[in-house]
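Novice: I need the structure of the sequence given here:
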Amino acid sequence: MTIDSDHPAPKDAATTDRPVRRLGLATPGDAELIRVLPVEAPVSVEVCGIGYAVMMATPADLEDYALGFALAEGLVDTPAQLNRVDAHSIEGGWALRLWLAPERAALALERARRRVGESSCGLCGIENIEEVLRPLPPVTARLEVGRAAIAAALAALTAHQPLGRATGAVHAAAFCAPTGDILCVREDVGRHNALDKLIGALAWAGTDPATGFILLSARCSYELVEKTVRAGCSLLVTISAPTSLAADRAAAAGLTLVSLARTDSALLVSGALD
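Specialist: This next block holds a predicted model:
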């Protein structure tokens, strides 16, 4: 796989400075400040020269996002099937162009023609509810993770969120060792995008998601369960609560789901944990 280096996202593309006024509410006194905001920009995803989606995302780690998006959509099964990624700054946003191996290109073009959705959840182009609720592949990985490991990962997460600390307005997706050590983190204004970036980064590195667990700073919607299961990870920990469909889908697939996770308590929604 090759990545276009002529127009890479600059290091500061993820944030921007904006003048704001801090208002005194409980006590009088205003102040003029410069606030760091996360960049939220339209990213046009093209696959083999065909427009596929326009996603709202933070233009950082776009090569990770490209692979994670392609894996989530079922456009590729392995990194080797993504031949090239071109990321270009364009008027009003970014263009992310994915070039697939010939054996995957025909599938991508057919999906693009049938596409009816706009979220990278692996369900785009689906035309009825039965297909949306089709069974997920069962989770076969088994991982020994203790409660202390989850607490350790939660306690360490903030230190791995530079965008989050600077802006207070982005989601984080972290891959953690069974000991709770955080091995990789990706951030984005979109919780789905953050997880796509993380899965893409793991795939580029050749790291099997089955060897650790995923920790998310976001509300646990069903799309995040779907992405985690399809990635082959057996344990998902989320700081916020799950939706009913997320809980049902996790249980049906055999995914261990821990939500409302804090350093001192958590909810075991599905599966088992020592």
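
Novice: only C-alpha atoms from now on, for both contacts and neighbour counts.
Specialist: Will do.

Novice: quick one, what contacts G24?
Specialist: G24 makes contact with D30, according to Cα atoms under 8 Å, 6 or more residues apart in numbering.

Novice: does A57 touch G190 like I think?
Specialist: Yes. Using Cα atoms under 8 Å as the test, A57 is close enough to G190 to be in contact (6.1 Å).

Novice: between these two, what contacts are shared?
Specialist: Listed contacts common to A57 and G190 are nil; contacts here mean Cα under 8 Å, 6+ apart.

Novice: and this one, please, so the two structures can be compared:
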Amino acid sequence: MTMLPAPVTRVAATAFRHGGIAAISRALPEEAAVALSYDQVGYAVMMATPSDLEDFAVGFSLSEGIVERPADILDCEIVMVEQGIECRMRLAHDVSARLAQRRRHLAGALGCGLCGLESLAEANRAIPRVGSSLSIAAPALMRAMREMSARQTLNRQAHGIHAAAFLDPTDQSVLVREDVGRHNALDKVVGGLARAQRSGGSGAILLTSRVSIELIQKAALLGAPILIAVSVPTAHALRAAEAAGITLAAVARDDGFEVFTHPSRIRFGVETHVA
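Specialist: Next up, the predicted model:
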């Protein structure tokens, strides 16, 4: 794999604090134009943090429905090019032929996971229903959220970097990925799970961001029955989670969280008060 730029860059700055000035050094998150191509044809360009890009390429391909399983990608090469980074993927013949029939080109910008879509139908594509009977104790979800925060190594250096994670309740392990884009961070988790041959239906997705519709779409395609986030969901995302059978929890803080859909998957172990 080509040597990639560091995900964090340190720069000089002048700080004005408490009425005085001082020369400081500040760590900033790096972002790069990352092109995803299939069989030598460009498909998308996303602004992303240049780390875990194999996970990103596989996760994006699965989340976008380009491939159905990691084995559909025969190889993935990460290459530095003049204006950024290219993830060059080679697809199985039948998958490549199918992609040629539905090819579209999108250009995603930071903070917008649906930029460049050519039709409203694609933006509102059908979301598969998640029928898992998995349940997770509320304290386990809170511990996992704290562990995700503690393992944000890039964010501790530079701030402003999102994280997504996957909690496996069988062993309490938490897989964490970071990126300047919240959608990219989740794609990296999807790819990390797929490359490790782990099922997304066996645990919960954790996010440091607000929850918008495309994050529900990605979670549903992964088969994750529970999604919990630091910030609020949009009303559209809430309706999508309800329809998809996903347990959506949000506004996660040190003292707890709020559950908006399908609460039966979360074991509270306390008396429930209804306002």
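
Novice: compare A57 and G190 of the first structure (neighbour count), which wins?
Specialist: Legend: neighbour count by other Cα atoms under 10 Å for A57 of the first structure and G190, higher for A57 (26 against 19).

Novice: please pull up the equivalent of the more buried one in the second structure.
Specialist: Taking TM-score structural alignment, A57 of the first structure has A48 as its aligned residue in the second structure.

Novice: from A32 of the second structure, how far out is its match?
Specialist: Separation of A48 of the second structure from A32 of the second structure (Cα to Cα, to the nearest Å) stands at 6 Å.

Novice: next: E122 of the second structure.
Specialist: 26 Å.

Novice: more neighbours: those two, which one.
Specialist: Neighbours per residue (other Cα under 10 Å) separate E122 of the second structure from A32, with A32 holding more: 17 against 10.

Novice: distance of the more buried one from V180 of the second structure?
Specialist: A32 of the second structure sits 10 Å away from V180 of the second structure, taking Cα to Cα as the criterion.

Novice: spit out the residues that contact these two alike.
Specialist: 48-49.

Novice: trace P135 of the first structure over to the second structure, please.
Specialist: Using TM-score structural alignment, the equivalent of P135 of the first structure in the second structure is A126.

Novice: so what corresponds to L227 of the second structure in the first structure?
Specialist: Superposed on the first structure with TM-score structural alignment, L227 of the second structure falls opposite L236.

Novice: ok but that match is inside a strand, no?
Specialist: Yes. Assessed by DSSP: H, G, I helix; E, B strand; the rest coil, L236 of the first structure belongs to a strand.

Novice: contacting residues around it?
Specialist: Shown in contact with L236 of the first structure (Cα under 8 Å, 6+ apart): 213-216, 225, 228, 255-258.

Novice: switch the cut-off to 7 Å
Specialist: By Cα atoms under 7 Å, 6 or more residues apart in numbering, the contact set of L236 of the first structure is 213-215, 256-258.

Novice: state the helix or strand in which L33 of the first structure lies.
Specialist: Counting by DSSP states H and E, the element that carries L33 of the first structure is strand 31-38.

Novice: would you mark the buried spots in that strand?
Specialist: Within strand 31-38 of the first structure, the residues scored as buried using 16 or more other Cα atoms under 10 Å are 36-38.

Novice: distance to L267 of the first structure added to these, as TSV?
Specialist: Below are the buried residues of strand 31-38 of the first structure laid out as TSV (distance: Cα to Cα, whole Å):
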residue	distance to L267 of the first structure
V36	34
L37	32
P38	30
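
Novice: what residue in the first structure is paired with G200 of the second structure?
Specialist: By TM-score structural alignment, G200 of the second structure lines up with P209.

Novice: for burial, what's the neighbour tally of its match?
Specialist: With other Cα under 10 Å as criterion, P209 of the first structure counts 24.

Novice: now the most centrally placed residue in the first structure. Nearest residue, chain neighbours left out?
Specialist: Centroid-nearest residue in the first structure, with Cα atoms, centre = their mean: L195, separated by 1.5 Å. Once flanking residues are discounted, L195 of the first structure sits nearest to A173: 5.4 Å by Cα to Cα, 6 or more residues apart in numbering.
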